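Trainee: with the sequence up front, the predicted model follows.
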Amino acid sequence: MELRDIEIFLTLAEELHFGRTAERLRIPPSRVSHVIKKQERRFGAALFERTSRTVRLTPLGEELRDELLPATQRIRRALERASAQGRGAGGELHAGYTRPWCASLLLRAAEAFGDERPGWSVHTREVSFRDPYGPLLRGELQLQIAEFPVVESGIATGPVLFRESRALMLPVGHHLAGRATVCMEDLAEVPLLRLDNIRPRPTVDVHFPHRTPMGRPIPHGPSCASWHEIPVRVAAGFGASIVAARAADYHARPGITFVPLRDGPTLDYGVLLPAEGPASAVRAFVDILRTLADVPSAGEAPGSVPRQAFPKP
């Protein structure tokens, strides 16, 4: 198969629409159809199931996509790297994070990105919950790792990198602190500390509910101006907070303990991008994030990385 034919196949496998594939690649729809038929004749089997309403990959098509995609991404990166070196080109990439484990992933990705693209540098910064999307919307950042779900005009979501189990951060003297696990119904027995006027609301509403699954009200603890106040107030006995389980590795301190939550949704962390679509360098960086989230460093739990398409420009 020619490289261009592979590109047509992979684009159709992503779009699952002949017209959109042709438009994206700027070729006639007949060219897409011709190439796919030629490939299917070569393999002696269908790669796509077509009806008047839908286009779907066959099992053979899915297998071929999964084999070809990583290889073509490596080829593209190699060609871009060689081109940049030949021109002496370089640039800067600015990325944000909300949690320290997200920062750790960004820093490892930055090192790998620099190895792949000499002349490029990656700058990382923490993003405040007070202004969670402003830096991305203002163009100060080109991508961000943040808590999902996200519903915000001008922001597109990329792949999920981590699906984190949750824990309840409690004062050591609380009667729930000695348990092996707690459940969502137990939240009715302890005030939950909350951040004052925090965004994003969809994330807060999912992970800081007002009622238990059985409808019991969850008491509100004092509001805090920043997340860094919460462990201090928990240690002082003012309430509890729902956190990612791995927060115990980063925020342990005297007076608090972390008890796993055995039910409820996971805390998902994923990539946020400008809605108009990422540049090629940003796409390459997100590919690295995906790979590193699948191959954790020592002591880290692996992230779950679904195969999600990048948003289209």
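Mentor: All right, it came through fine.

Trainee: all contacts plus neighbour counts: C-alpha atoms, from now on.
Mentor: Will do.

Trainee: contacting residues for the spatially most central residue of the chain?
Mentor: Among the residues of the chain, the one closest to the centroid is G270, at 1.5 Å (Cα atoms, centre = their mean). Counting by Cα atoms under 8 Å, 6 or more residues apart in numbering, G270 touches I145, A146, E147, F148, T157, G158, P159, V160, L161, F162.

Trainee: buried subset of the residues you listed?
Mentor: I145, A146, E147, F148, T157, G158, P159, V160, L161, F162 (16 or more other Cα atoms under 10 Å).

Trainee: and the helix or strand E63 falls within, how far out from the chain middle?
Mentor: Using DSSP states H and E, E63 sits in helix 59-87. Distance of helix 59-87 from the chain centroid (Cα atoms, centre = their mean, to the nearest Å) equals 21 Å.

Trainee: what's that helix packed up against?
Mentor: helix 3-15 (3 or more Cα pairs under 8 Å, 6 or more residues apart in numbering; DSSP states H and E).

Trainee: only the buried residues of the helix it packs on, if you could.
Mentor: Buried-residue list, helix 3-15, by 16+ other Cα under 10 Å: D5, I6, E7, I8, F9, L10, T11, L12, A13, E14, E15.

Trainee: buried residues in stretch 101-109, which are they?
Mentor: W101, C102, A103, L105, L106, L107, A109.

Trainee: helix or strand: which one has the third one?
Mentor: The one in question is A103. Using DSSP H and E, A103 falls in helix 100-116.

Trainee: next one: that helix to chain centre, how far?
Mentor: The answer for helix 100-116 is 14 Å, by Cα atoms, centre = their mean.

Trainee: comparison target, given below:
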Amino acid sequence: MDLSLRLLQALEAVAAEGSMTRAAGVLNLTQQAVSGQIRQLERVIGTPLVERRSTGIELTPAGEVVRKQGSALLSAARVMVTEARLTATGRPEPVRVVFKAQSTAHFMPAVEAAMRLEAPEAEIRPIAAHTLPDELDALVEGRADAAFLWLPIGDDPRFTVHPLLDEERWVALPPGHPLESRTELRIADLAGVPVVGPRDGMPRAVVDFWFIDPRPDGSRAVLGPQARTPEECLHLVAAGHGCWIAPASTVTYFAHPRLTWLPLVDAEPNTLALIWPRHSANPMLHLLLDQTRRTLLPAATN
């Protein structure tokens, strides 16, 4: 039986992305190559593993079995490679990971604990950052090995990008704002409301995404004062300078007695990813990715 790990990786990517095209982007392959790998895997297994629906590509019941068991095989293979390299090279260097506390507090400690079980010599060294330029500079300058950050990062071919989870967007409103009595918001409700947040040094496409500019009706967002840190954003909102649009995890991490947080129900979600330089040879990075995905899987399936 010719069951290559790359075929299992293709099925895993298609299942996660719900699309051959998006899976191809994750795997750095063409759409035709991914489709060919799925067909080859179906020939090996002897039954269809995917089916196309109006909402995208979904796994058949047999496909779910292969994905689940294949994920365990891929995990075991990655651990095998990591342990073999560590045996050959000795104690590994610490893995320096850039992070934002509000984005990773709900899973990063569990990931570190899981990594220590798989590789007792492993050490995660966290490096706090506030903005996308800070995160990318740390990777480019060699001060960090990987980063947990929010997409998009712009068209930057220097990095390998591994999406991890989606979060809905929420809006922080100042005290006494006319919208604070609502239970949810839509983008149209924010017409004319200034949006605070970081902009300097960020690609225009990234700024447009975070500020939702232009709006679906073609109008332009009103840009409020700039702020680099979450604390600065919260202060500006509390002082009545505008609203702040942030991922849902920010709401639970930052409690503020004067602000109202409401979900922005029709906005494209935020996607958190783990990225690292494309040509990195650090053997611990795939173990970090694997343990992060395993840690996040229960939350994604609830």
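Mentor: Looks like it arrived, so ask away. Fair warning: this is a prediction, and the values are worked out from it, not measured in the lab.

Trainee: hang on, the earlier thing: which parts of the next helix or strand after the helix holding E63 of the first structure are buried?
Mentor: The C-terminal neighbour of helix 59-87 of the first structure among helices and strands, as given by DSSP H and E, is strand 91-97. Buried residues in strand 91-97 of the first structure, defined by neighbour count with 16+ other Cα under 10 Å: L93, H94, A95, G96, Y97.

Trainee: aligned partner of the third one in the second structure?
Mentor: Under the alignment (TM-score structural alignment), A95 of the first structure pairs with V97 of the second structure.

Trainee: determine which two of the contacts of G270 of the first structure are furthest apart.
Mentor: The two members of the contacts of G270 of the first structure with the most space between them (Cα to Cα) are T157 and F162, at 13.8 Å.

Trainee: strands of the first structure, start to end?
Mentor: 48-50, 55-57, 91-97, 120-126, 143-147, 155-164, 166-171, 192-195, 220-224, 241-244, 256-260, 267-274 (DSSP state E).

Trainee: closest one to G19 of the first structure among those strands?
Mentor: The nearest among these, by Cα to Cα, is strand 55-57 at 11.2 Å.

Trainee: and stretch 198-214 of the first structure, how far out from the chain's middle?
Mentor: 20 Å.

Trainee: now A82 of the first structure: how far from F113 of the first structure?
Mentor: A82 of the first structure sits 14 Å away from F113 of the first structure, going by Cα to Cα, to the nearest Å.

Trainee: more neighbours: which of the two?
Mentor: Comparing A82 of the first structure with F113 by other Cα atoms under 10 Å, the one with more neighbours is F113, at 22 against 16.

Trainee: alignment lookup: that one to the second structure.
Mentor: In the second structure, F113 of the first structure lands on M115 (TM-score structural alignment).

Trainee: quick one: contacts for that match?
Mentor: A122, L287, L288, Q291.

Trainee: in a markdown table: those residues, plus distance to M1 of the second structure and neighbour count.
Mentor: Below are the contacts of M115 of the second structure laid out as a markdown table (distance: Cα to Cα, whole Å; neighbours: other Cα atoms under 10 Å):
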| residue | distance to M1 of the second structure | neighbour count |
| --- | --- | --- |
| A122 | 35 | 21 |
| L287 | 27 | 24 |
| L288 | 30 | 21 |
| Q291 | 28 | 22 |
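
Trainee: sorry, back to before: what do we get in the second structure for the residue nearest to the centre of the first structure?
Mentor: Match for G270 of the first structure (TM-score structural alignment): A273.

Trainee: now its match: closest residue in space that isn't a chain neighbour?
Mentor: P163 (4.1 Å; Cα to Cα, 6 or more residues apart in numbering).

Trainee: isn't that neighbour right next to N270, touching?
Mentor: No. Applying Cα atoms under 8 Å, one finds P163 of the second structure not in contact with N270, separated by 10.5 Å.

Trainee: residue in the first structure matching L289 of the second structure?
Mentor: Aligned partner of L289 of the second structure by TM-score structural alignment: V286.

Trainee: residues near the nearest residue to its match once chain neighbours are set aside, how many?
Mentor: With Cα to Cα, 6+ apart as the criterion, V286 of the first structure has its nearest non-adjacent residue at 7.8 Å, and that residue is V271. By other Cα under 10 Å, 22 other residues sit near V271 of the first structure.

Trainee: repeat for E17 of the second structure
Mentor: 19.

Trainee: quick one on the thing from earlier: out of the buried ones among the contacts of G270 of the first structure, which is nearest to A22 of the first structure?
Mentor: Closest to A22 of the first structure, out of all of these and judged by Cα to Cα, is G158, at 23.1 Å.

Trainee: picking that back up, could the buried residues of strand 91-97 of the first structure be laid out in a markdown table, adding distance to K38 of the first structure?
Mentor: Converted to a markdown table, the buried residues of strand 91-97 of the first structure look like this (distance: Cα to Cα, whole Å):
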| residue | distance to K38 of the first structure |
| --- | --- |
| L93 | 40 |
| H94 | 43 |
| A95 | 42 |
| G96 | 45 |
| Y97 | 45 |
